[in-house]
Structures are given as structure tokens and as C-alpha cells.
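[1] next comes the sequence, and after it the predicted model I'd like to discuss.
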Amino acid sequence: MSIKAATGSIVDLESLKALVAPQSAKIVGDRVAKEGSVRLLPGAKRKRGSSLRQVCASLMANIGTINTGMAFGFPAVAIPQLEEPNNGFMTIDKYQASWIASLSSMTTPFGCLLSGYLMDAIGRKRTLIITQIPAIAGWLLIANATTLEMIYVGRMLVGLGSGMVGAPARVYTGEATQPHLRGTLAAVASVGVSLGVLNEYALGALLIPWKTIALISSLVPALALICAFLIPETPSFLVSSGKIEKSKKSLSKLRGPTCDVDLEAAELQNFARKNNIHKPSVKEVLRGVLQPSAYWPYFILALYFLIYQFSGVNPITFYAVQIFQDSGAKMDKHLATVLTGVVRLIFTVVSAGLLRRCGKRPLTFLSSIGCGVTMLVLGTYMYYRSALQEGEAPQYTWIPVTALLLFTVASVMGYLVVPWVMIGEVYPTQVRGVMGGLTTCTAHFSIFLVVKTYPILQDLVSNHGAFWLYGTVSLLGTFFFYFYLPETKGRSLQDIEDYFSGKTDTLKKPKPQNMPAVISVPKGNALP
């Protein structure tokens, strides 16, 4: 039977019906796949792969990011122990404490640059394996330290490992997952960092000696090393290296048997041919770095990191115990610190889920405004507390605790997730490794700068002045984000690259059009 379509052409109904399996059909043998509300014929494969496989691969690739959080949280619990007299090691002053806090961030940028080169030279997987070695060595050196210099060197090695793991973990996740999962899974690294911070805070609250905490911390990069051996190399890197068959095998492992990996592999190859993607030479890398598609997103992310660091995020993280103590809050300083770590972890997970629904711009605005306001409130409280007469008890001590907890919530909703997620998706495939490393290098240099200068700011403008400065920077940053931060939610890596290279004018999805009916059936008639 045939009927007339809206265009006037004849459509064979039997051929049309053969394309879709009827809902009442009894399925025998090969199962029927579902793609949305459509039931495909037996043997057909989905375009989307197994979510479980992609989640597991992403989690295994990101275990090493927990080490970054532990590097951040360790000074908060170790420094108070080392500042106590008769601590069994040596009593340190605040400037030695600032070196313990900041030295890991000083070597992290070098780790970022090194991993950026290694990612494009030897691959994402092998780079993830190598990154764990300095981290393990650093923690073991701190655990066995007999001099302050050994702690310094250990912190530098831990920082080197932290810098090396950031970019490959995020780039691996960006390349190994499909667009519908990428936004959420790319935030796993930020969850790992928050989990690492909480781990150190919790161990410190249990009054475990700092050497034992360092020994326990070495187990995390050791586990990450094992997991890095178990995951496949990313399909994008294999295609850029000309290893087409290996890329298909990698896709099969990451997507599962029900996914049409041949279709995705063909799309990767077509994109590689269209953009002349291959394993680049040093000259090609330099040329690629100087293209708008590379330097424009770098400019945006570099300023993003600088703004969010000078909003006070890591001074609060690195000096949490000291800040709670200085605020005059009646709550136990260790309990308050652990509570901050728990809040940070919970809302990092919440933020990871909201990324897919809300996008990156709204969450960034939430951070910039929320962090700005809470820092100004904390600074104002500290100002009035400093004006108290000697021996006069501070009032409303719930204010600094509440301000710090709300600051933590605001910071993780955008600042601690969004820019790290964007590292894995905004750069061209040809230089994604190098630019990812350069961006994380810039980010961690900003961390070193703000953590090292925090004690100096305390001396120059006092505690409340430092917090006022951080709050002002965050609020002013809102204007930069409004005008320059693009929204990448739901867009493919190819869409994002085309946007930054100038091939498209916007990343906004086109508005749906009202499509005409494909088939018009005469009134009173029904499909057989």
C-alpha cells in the first residue's frame, strides 16, 4: 500500500513500517535496541555507549586527583602540629609554615607543563601512569622526614605529581566520554580534589600525627597507579597517531557491545581528516598554540583561575584551622574544618550534577557573587573583632563559621569545578595536551601566588583587609565572566573547536523549527 506525502511524492508504507519494530512484536533472539522512544530492529546498535563503562573509566583515570586535594589539605593539619612547642620534631614559625603550605604549588606548574608535553608525545594513559611516581615518593619522604628540608622536598614532589595528574585526568575524561556524559564526568576531578581535602581534614581531626597522615596519603597515588594500567588509551589520541584499529578497540572497551563504534570511529576519522589532525611535530605544536582556537580559550581560563584564586578559595583551604582559630568562633577548630571539608565534598558532587542541567555560566556567577559577599562579611566581622578591648569576649561567633561554610558552598558550585572541566573540552585536539598542561600550570602558579602572599597580606592590611580584598576581586570578576565566558553545555568537542577558531559565531544551540509533517493521511483514513 502507498500513500501520498505532504510533498506530493508517493511513500511505500510497507517499506516505512519495516524500519521500525512494532511495540507489540515478540522479540526472539537478538534484542531490540531503544533509541529514545524508537524501537530499532534486531541487530541495530545505539549511538550512545554504556554509561557504566564510561563512568568507571573516568573514575579510574581521576583517582590521582585525590592527591591534589590531599596536597591542599595537608598543611591545614600539619602546620598547627608543627607550630606547637615540644612537638617531637621542631617548632616552626609562620614563614616556615608558609613554605610548607606553598611549596607544593611552586612545583605544580612544572608538572603541568611536563604532563602537557607527555600527553601528546606518549599518550594520555602512559602519562597518567608516570604522574603517580613523584607523588608516591613525596609522601613517603615526608613520612620519614628528619629535617625541615626533607618536608620541603617531599612537598615539592607531591606538588609535581599533583601538577602532572590534573591535565591528563581531565583530558582523558573529555576524550573518553560522549557529550551527554562529558559535562558531569569531567567534574569528577573536582570531586576527587574535594575528597582529598576532606581526607586530610578528617585525619587531622582524629589527632593523627602528621607523619602518619603522610604515610596514609601515599596509598592514594599507589592505587591510582594500578588503575591507570587498566584503562584503555583514548580513541582521539589513537586516531591522531594514525592507529585506527586500536582506536576502534578502545571505543569498544569504552562504549560496550550495544554501541555503534564504527559510526563514532568514522566521525573521529572524518574530523581528523577535515582538520588535518595527526601526531604533531614540535613546529606544528608551536604553530597550533599561536592559533585563535588555542590562545583565546587560554586567555579566558587563565583569567578565570587568577580571579577565583584571589577570591580567597585556597587561603581558606590551606589555612583553614588557623582561620577558624583567629575568627574567635566557639566551635572546635578541627570540627569546623572537617565540617567545611564535608560541605565542600557534598556540594562538589551537587555541582557536578548541576553542570549538565544549568551549564557553566550560571554556576560561575553563583560563585563570583557568593564568594564575594561572604568574604566581605567575614572581613567585616574580623574588623569589629580586632577592635575589641583586651579580654572582651567576641559576640555573634556563629557569623564567621556561617560565612566560611557559605563561602565553601559558593566556591565549589562554580569556581572549583567549571574551569577545570573546561580544560578538557575547549582546546583543539592537536594541542589539547600542551594547552591543557599550560592552563593547569597557570592555575597552580596562581595558587602558589595567593597562598604564599596570604601571610604577607595579613602583615600589610591585617586579616580583615585580606578578606575584603578577596571579596572585591570576586565581585569584580563577575563582569569578566558575563562578557567573556562561553557556555559549552551540550556541545561536542568539534562544535567548541569550530567556535574558538572562528568557523561559527556562537555556541548557542539553534532554536527548534516547526517541521512539516512527513506523511499526510486523508481524513477518515488510518495507517494499516
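    That came in fine, so what should we check first? Just so you know, these numbers come straight off a predicted model, no measurement behind them.
[2] use CA for all of it now, contacts and neighbours both
    Will do.
[3] which helix or strand contains Ala137?
    Ala137 is located in helix 124-143, with elements delineated by DSSP states H and E.
[4] quick one: name whatever helix or strand follows that helix.
    Helix 124-143 is succeeded, C-terminally, by helix 148-176 (DSSP H and E).
[5] what about that following helix, distance to the chain center?
    14 Å (Cα atoms, centre = their mean, to the nearest Å).
[6] how about stretch 449-461?
    27 Å.
[7] which SS class is Tyr454?
    Secondary structure state of Tyr454, per DSSP: H, G, I helix; E, B strand; the rest coil, is helix.
[8] can you give me every residue that contacts it?
    315, 466 (Cα atoms under 8 Å, 6 or more residues apart in numbering).
[9] do you know how far it is from Val417?
    Distance of Tyr454 to Val417, computed by Cα to Cα, to the nearest Å: 23 Å.
[10] this is the other structure I want to compare:
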Amino acid sequence: MDRGILRQTLIGFICSILIIDCGLHEGWSTPTIPKFNDGDPLKVTTNEIAWIVNLMYIGVGIGSLVPFILMDNIGRKGTLLVTTIPKITSWIFIGLSTSVPFIYVGRILAGIGCGITYAVMPMYLGEISSKRTRGPLGTLMAVLLNIGMLLIYAIGLWISRFTMAMISMCAPVLFLLTFIWLPESSVFLTRKNRLGPAEKTLKWALGKENVDEELEEIKRIVESEDKCSKLTLKEMFKEIFTKAQNRRAFRIALILLSGLTLTGAAPILAFQSYIYEEAGFKISTNTSIILTGVAIVLAGSTCVSIVRLTGKRLLLLIAAPICVVSLATIATFFELQSIGYDVSQFKWVPTVFVVIYVLGFGFGLNPIPLAYIGEIFGVEVKVPAAVLNALYYAISTTAIVKFYQVMQELYGIFAPLWTFTAITFLVWVLIYLFVPETEGKTLEEIQLELRGKE
């Protein structure tokens, strides 16, 4: 293995620490919710629990807007270093809080940190790595998030909220202490006309002395982006809705993000302990939660391993029906239970089919949308597209978690699950009709296809 690959692997390893921390925050509510009012000194209502889950996603929406202010001033590296401030502070609030409002503050700060990470980390990795490592480093993001979720399940179920927060805080601290020694993105340095440091960064990251070709390519990228930066934000937003390929790209993004958010994964994972307790299956709730954590990691790893062979669209078309059947089966179980049928012989159904649902979700609907979104938008609309996508993600996830909580209290668990079943089926149909394959195509080929099919 040459020096360049070793150094880019090192970069990927250090950056993975911050992404895993996002997974810790994403999964934190699952082992913590059962502790409230039962062992944890904090007493919370079901409405407050829903907001504890939701406020992180609101924070993600806020955090995703911050990079557009910071990135071009302090760089990709500087922005990621700043991200550790809300991340470390959030764990302090979450661990030490003795009242619900302080937990709220911690969750919003966590979301802001994750929102910045989601926006900047793929860009930093893309600009610091070579063509050989760019793909693997980029697609690993969803898997690393899932690993973070599994870790918080495995650790958090057995220890107190305070201990869990203090252990989790080690992740952003470790990232800060190691990432500070890594170089800035050569694209940012070139944009600031610091060609000497840009060349030095390329030589170190690629492990070779002659980087003239790579430096020329970066100059072309910067020149192209500078032309787009002359457009005002209003003109960029106008570009989304006036150009045929941008309209189609935005429609594809909404379909895929709906598969990520509206199919019920956030509330099902957050409130899964209640689902298992309601079913009364003999396997403990903690064991069931660990099973879902393992399932989503295995599914995401499989997706990353085979996506180049199968293409992204096929994986989506396989994953969606798995989720539809799983949701319908769980909903049927709880509806039969609610109307008085004896389902004692089938208490295993919710646990088994939640795991199957998570396998389907982790196999396609979770990792693939972000990969598509990075490919389908032209350079001139990347900024407004990122803003709109982040806001849609935050609003739709917040709405679906609150919807689950209200419907479950009014009618029972089966009511929101039937809704998720219908939405997932609709998303499946829309993917079949409107989402093209992009695997193995250049960005230019994708744009030509989007323009031609409008």
C-alpha cells in the first residue's frame, strides 16, 4: 500500500470519529427514553419525550445553514473544528441536566453539530482524497452513523444518562485533538490563492512529489465554482425552478428524502422499547434494541459493498417493499391485539419484523438518498439545494416523530404504522417511476440525462 492510500486512510479514520459521534446523538434517545421516570431522576411527559427526540432534528436544520457562513471564511477544516464546540457542550448539557429545558438545549446543540458535520465532512473528504479513495470514504458515512447508533445502544442500555454522556463526549474531544494536525482542503487553499500550501497538502495527502496535474484540476474546479458564486442566492434559487434538469433533480431529492424520513424510521427506532413492551415478547427489550442496532450496521455495510455492482436504484427497489411488508405485518399484529384477538402465540412478530424493517431501511432507504443528492444537482444550485434538502429533512422528521406520538396515544401503535406503510408503498412507486440510475455515470452524464428526460 502506497503512502498516499495510508495517509488518506488515516484521514478517513480521524474523520470517522466525528461521524460516529453523530450516530451516538442519533441513537441516544432509544436507550434513554425507557430510563425517564424509571431510574433516571428526570421526570418527563410523553409530549416532552417527543420534543427531546425532535429537537435534535430541528438543530440539524439550523446547523446545516451554518457552513455557508463559515466555510469560505475559515475553511473546511476550521469549520469542522468549530463543530466540536456544540458537540462537546451538548454532551455536558445532556449528562448534567436536572430539568427538561436543559435537555432541550443539549439536543438542539447536538443537532447543530451534526448538521454542520453532514454538510461539511463529505466536502472535506471529497477535496482531500484521491479518485481511488473518494468513493469508499464518501459512502462509508451512513455506515459510520449506524455504528455510532449501535455503540450507544450497546453501552447506553446498561449505564446512567450521566455516564453515557461523559463516555460519548470522548468522541468529539478525540476528534479535536487529532484532526487539528490534518491539512486544510487544497480546494479552499487554492480559492484563497494560497497555491504553495495547496501544493504541499496535495503532496502529503497523495504521497507523491509531482502533483501538477491534480493542482490544475483543482484550479479548474475553483474557476467553475467562482463563476457560480457570482450568482446571488435569489438567482440560485430561481435556477432550481426555471431549469428543467434542476426541477427534476429537486423532485428526485424529495422522493428519496421522503423515503429517508417519512417511512417512520426515526420514531420506530426512538420508541422501539415501547413497541417491544407492548407486544410482551419473552426476549428482553434490551436484547431487541441491540438486534436492531446490529441489523442496521450489517445492512448498511452490505449496501456499501455491493452498490457498485447492483447500482443504487435496484437497491432502493428491493429495500422499499421489505419495509412495506414489515410495517404492514407489525401494524396488523397491534390492530388485532387492540380489538381483542388472542395474539399470545405471535408476540415475536413485532421484534422480528422491526429487525427486518431496519434491515430493509439500512440496506437502501437510509444510505442511498445522500449519495444521490451529492450527484444530481449542478454546481450552480448546490447551495440552495443543500439548504432546501436540509430544511425538508429537519421539518419532515420532526413532523413524523410528533405524528407517531400523537396517533399512538389517540388510537394505538397500529395507526401510525399503517400510515407509514402507505407512505412507504407510495415512495416505492415514485422511485420506480421517477428515480434514474446514476451509478457508474459522470456528473456531466447525469446532468444530460436529467435535462433530456424532462
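    Looks like it came in fine. These numbers come from a predicted model, not from an experiment.
[11] care to give me the TM-score?
    The TM-score (TM-score structural alignment, normalised by the length of the second structure) is 0.89; 449 aligned residues with a Cα RMSD of 2.8 Å.
[12] circling back to that earlier point, what span of the second structure lines up against the helix holding Ala137 of the first structure?
    With TM-score structural alignment applied, helix 124-143 of the first structure matches the range 76-95 in the second structure.
[13] how big is the offset of that stretch relative to the first structure?
    Compared with the first structure after the fit, stretch 76-95 of the second structure shows a mean deviation of 1.1 Å (mean Cα distance after the TM-score superposition for the first structure).
[14] got a list of contacts for that stretch?
    Contacts of stretch 76-95 of the second structure (Cα under 8 Å, 6+ apart): 67, 70-71, 102-103, 105-110, 112-114, 116-117, 120-121, 123-124, 161-166, 168-169, 172-173, 176, 179-180, 183-185, 188.
[15] now, of those residues, which are buried?
    Among the contacts of stretch 76-95 of the second structure, those buried by neighbour count (16 or more other Cα atoms under 10 Å) are 67, 71, 102-103, 105-110, 112-114, 116-117, 120-121, 123-124, 161-162, 164-166, 168-169, 172-173, 176, 179, 183-185, 188.
[16] residues in the first structure matched by stretch 392-403 of the second structure, start to end?
    So stretch 392-403 of the second structure sits over residues 442-453 in the first structure, by TM-score structural alignment.
[17] what's the average distance of the matching stretch to the second structure?
    Mean deviation for stretch 442-453 of the first structure: 2.0 Å (mean Cα distance after the TM-score superposition for the first structure).
[18] which other residues reach that stretch?
    With Cα under 8 Å, 6+ apart, stretch 442-453 of the first structure has contacts from 98-99, 101-106, 108-109, 163, 302, 305-306, 309-310, 312, 314-315, 318.
[19] what segments of the stretch 201-350 of the second structure are helices?
    Applying DSSP state H, counting those that start in this stretch to the stretch 201-350 of the second structure gives helices spanning 212-229, 233-242, 244-261, 265-270, 272-279, 285-310, 312-338, 348-360.
[20] how about JSON lines for those helices, with distance to Gly148 of the second structure and mean neighbour count added?
    Supplementary listing: the helices of the stretch 201-350 of the second structure in JSON lines, determined by distance: least, Cα to Cα, whole Å; neighbours: other Cα atoms under 10 Å:
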{"stretch": "helix 212-229", "distance to Gly148 of the second structure": "33", "mean neighbour count": "14"}
{"stretch": "helix 233-242", "distance to Gly148 of the second structure": "35", "mean neighbour count": "15"}
{"stretch": "helix 244-261", "distance to Gly148 of the second structure": "18", "mean neighbour count": "22"}
{"stretch": "helix 265-270", "distance to Gly148 of the second structure": "14", "mean neighbour count": "22"}
{"stretch": "helix 272-279", "distance to Gly148 of the second structure": "17", "mean neighbour count": "19"}
{"stretch": "helix 285-310", "distance to Gly148 of the second structure": "9", "mean neighbour count": "20"}
{"stretch": "helix 312-338", "distance to Gly148 of the second structure": "22", "mean neighbour count": "20"}
{"stretch": "helix 348-360", "distance to Gly148 of the second structure": "15", "mean neighbour count": "23"}
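[21] would TSV of those helices with distance to Thr84 of the second structure be doable?
    Output for the helices of the stretch 201-350 of the second structure, formatted as TSV (distance: least, Cα to Cα, whole Å):
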stretch	distance to Thr84 of the second structure
helix 212-229	28
helix 233-242	28
helix 244-261	26
helix 265-270	24
helix 272-279	30
helix 285-310	25
helix 312-338	33
helix 348-360	30
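[22] closest one to Phe377 of the second structure among those helices?
    helix 244-261 (6.2 Å; Cα to Cα).
[23] what's the angle from that closest one to helix 233-242?
    When axes from the mean of the first three to the mean of the last three Cα atoms, to 10 degrees is applied, the directions of helix 244-261 of the second structure and helix 233-242 differ by 90 degrees.
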